[in-house]
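Participant: what shape does this take:
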Amino acid sequence: MANVSRNKARIHRHLRVRKNIFGVADKPRLCVYRSLNDIYAQIIDDEKGITLVSSSSIDHELRAQVEKMTKTEQAVAVGKNIAERAKEKKISEVVFDRGGYQYMGRVKALADAAREAGLKF
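Facilitator: A predicted model of the protein is given here:
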């Protein structure tokens, strides 16, 4: 399967899942994007259409730490960081959006780290 069609299939899966997942003010959406080298996470309020909190492996805070980590360890660091930032904004409960990716590997590591750090979903 070519990379282009693989990504189109992921986007199609993501759109299909997004019909049922919607972030509101009480329970915003934790969205994950996984590129080849990095991982990104945002907490989004879909009613207002704004990003409340974001974190990634290319963040200035995390960049020095994650250079020597594996990709899965980077996902764990991003998961902990986004949970800490969410606590600062008084967000405790979210809806998890895996972005069309399988719930395994880096996506699962990020989700588990966010749960351990205090986010509920």
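
Participant: all contacts plus neighbour counts: C-alpha atoms, from now on.
Facilitator: Noted.

Participant: which residues touch residue 58?
Facilitator: Taking Cα atoms under 8 Å, 6 or more residues apart in numbering, we find residue 58 in contact with residue 38.

Participant: quick one, strands of this structure?
Facilitator: In the chain, the strands defined using DSSP state E lie at 29-34, 39-45, 50-56, 95-97.

Participant: any chance of those strands in CSV, plus distance to residue 22 and mean neighbour count?
Facilitator: What follows is those, written out as CSV (distance: least, Cα to Cα, whole Å; neighbours: other Cα atoms under 10 Å):
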stretch, distance to residue 22, mean neighbour count
strand 29-34, 7, 21
strand 39-45, 8, 23
strand 50-56, 13, 18
strand 95-97, 8, 21
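
Participant: with distance to residue 62 added, can I get those strands in JSON lines?
Facilitator: Output for these, formatted as JSON lines (distance: least, Cα to Cα, whole Å):
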{"stretch": "strand 29-34", "distance to residue 62": "16"}
{"stretch": "strand 39-45", "distance to residue 62": "12"}
{"stretch": "strand 50-56", "distance to residue 62": "8"}
{"stretch": "strand 95-97", "distance to residue 62": "22"}
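
Participant: here is a second sequence; please produce its structure as well for comparison:
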Amino acid sequence: MSTVDRKKERQRRKVRIKYKIRGTAERPRLCVYKSLKHIYAQIIDDESGRTIVSASTLDLDLRDKVKGSNITSAKVVGEAIAKKALEKGIEKVVFDRNGYIYHGKVKALADSARAAGLKF
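Facilitator: Predicted structure coming up:
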């Protein structure tokens, strides 16, 4: 019997999702990455290949509000990415969960970004 390699399975899901989700200048991609210690969010324009806005638990303005990678930290990062995006004039995005299950930290980040004004 073979064991399930969780990282490899997430990478497979990520590739499968990547074919369907593309960020454009009008509607860039909100990509989420989480590690055991931190959570990161980026808004990416895939046509030009550049990151427009980013936020994470490592940001200096968020460090005192968060501790580690938990659901409350994900909510704070979601609010921060939404505020930065709205300042840049981005209202609509495509959500890329990056192969993660839409549950827990990923769901908390998405819900707080929606509540702060992003549409997806």
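
Participant: any chance you could compute the TM-score here?
Facilitator: The TM-score (TM-score structural alignment, normalised by the length of structure 2) is 0.94; 118 aligned residues with a Cα RMSD of 1.2 Å.

Participant: between the strands of structure 1, which gets nearest to residue 78 of structure 1?
Facilitator: strand 50-56 (5.8 Å; Cα to Cα).

Participant: and that closest one against structure 2, how far off on average?
Facilitator: Superposed on structure 2, strand 50-56 of structure 1 shows a mean distance to its aligned partners of 0.2 Å (mean Cα distance after the TM-score superposition for structure 1).

Participant: on that earlier part again, which one of the strands of structure 1 lies closest to residue 86 of structure 1?
Facilitator: strand 50-56 (6.4 Å).

Participant: mind listing what's buried in the longest helix belonging to structure 1?
Facilitator: Longest helix in structure 1 by number of residues (criterion: DSSP state H): helix 71-88. By 16 or more other Cα atoms under 10 Å, the buried positions in helix 71-88 of structure 1 come out as 71-87.

Participant: would you mind getting the angle between that helix and strand 29-34?
Facilitator: 160 degrees (axes from the mean of the first three to the mean of the last three Cα atoms, to 10 degrees).

Participant: so which bit of structure 2 is helix 71-88 of structure 1 matched to?
Facilitator: Per TM-score structural alignment, the counterpart of helix 71-88 of structure 1 in structure 2 is residues 70-87.

Participant: picking up where we left off before, so which of the strands of structure 1 gets nearest residue 17 of structure 1?
Facilitator: Of all the strands of structure 1, strand 95-97 comes closest under Cα to Cα, at 8.1 Å.

Participant: that closest one vs structure 2, average offset?
Facilitator: So strand 95-97 of structure 1 averages 0.1 Å relative to structure 2 (mean Cα distance after the TM-score superposition for structure 1).

Participant: cool, stretch 8-18 of structure 1 as well?
Facilitator: Relative to structure 2, stretch 8-18 of structure 1 is 0.7 Å off (mean Cα distance after the TM-score superposition for structure 1).

Participant: just the residues contacting that stretch, thanks.
Facilitator: Against stretch 8-18 of structure 1 from outside (Cα under 8 Å, 6+ apart): 97, 98, 99, 100, 101.
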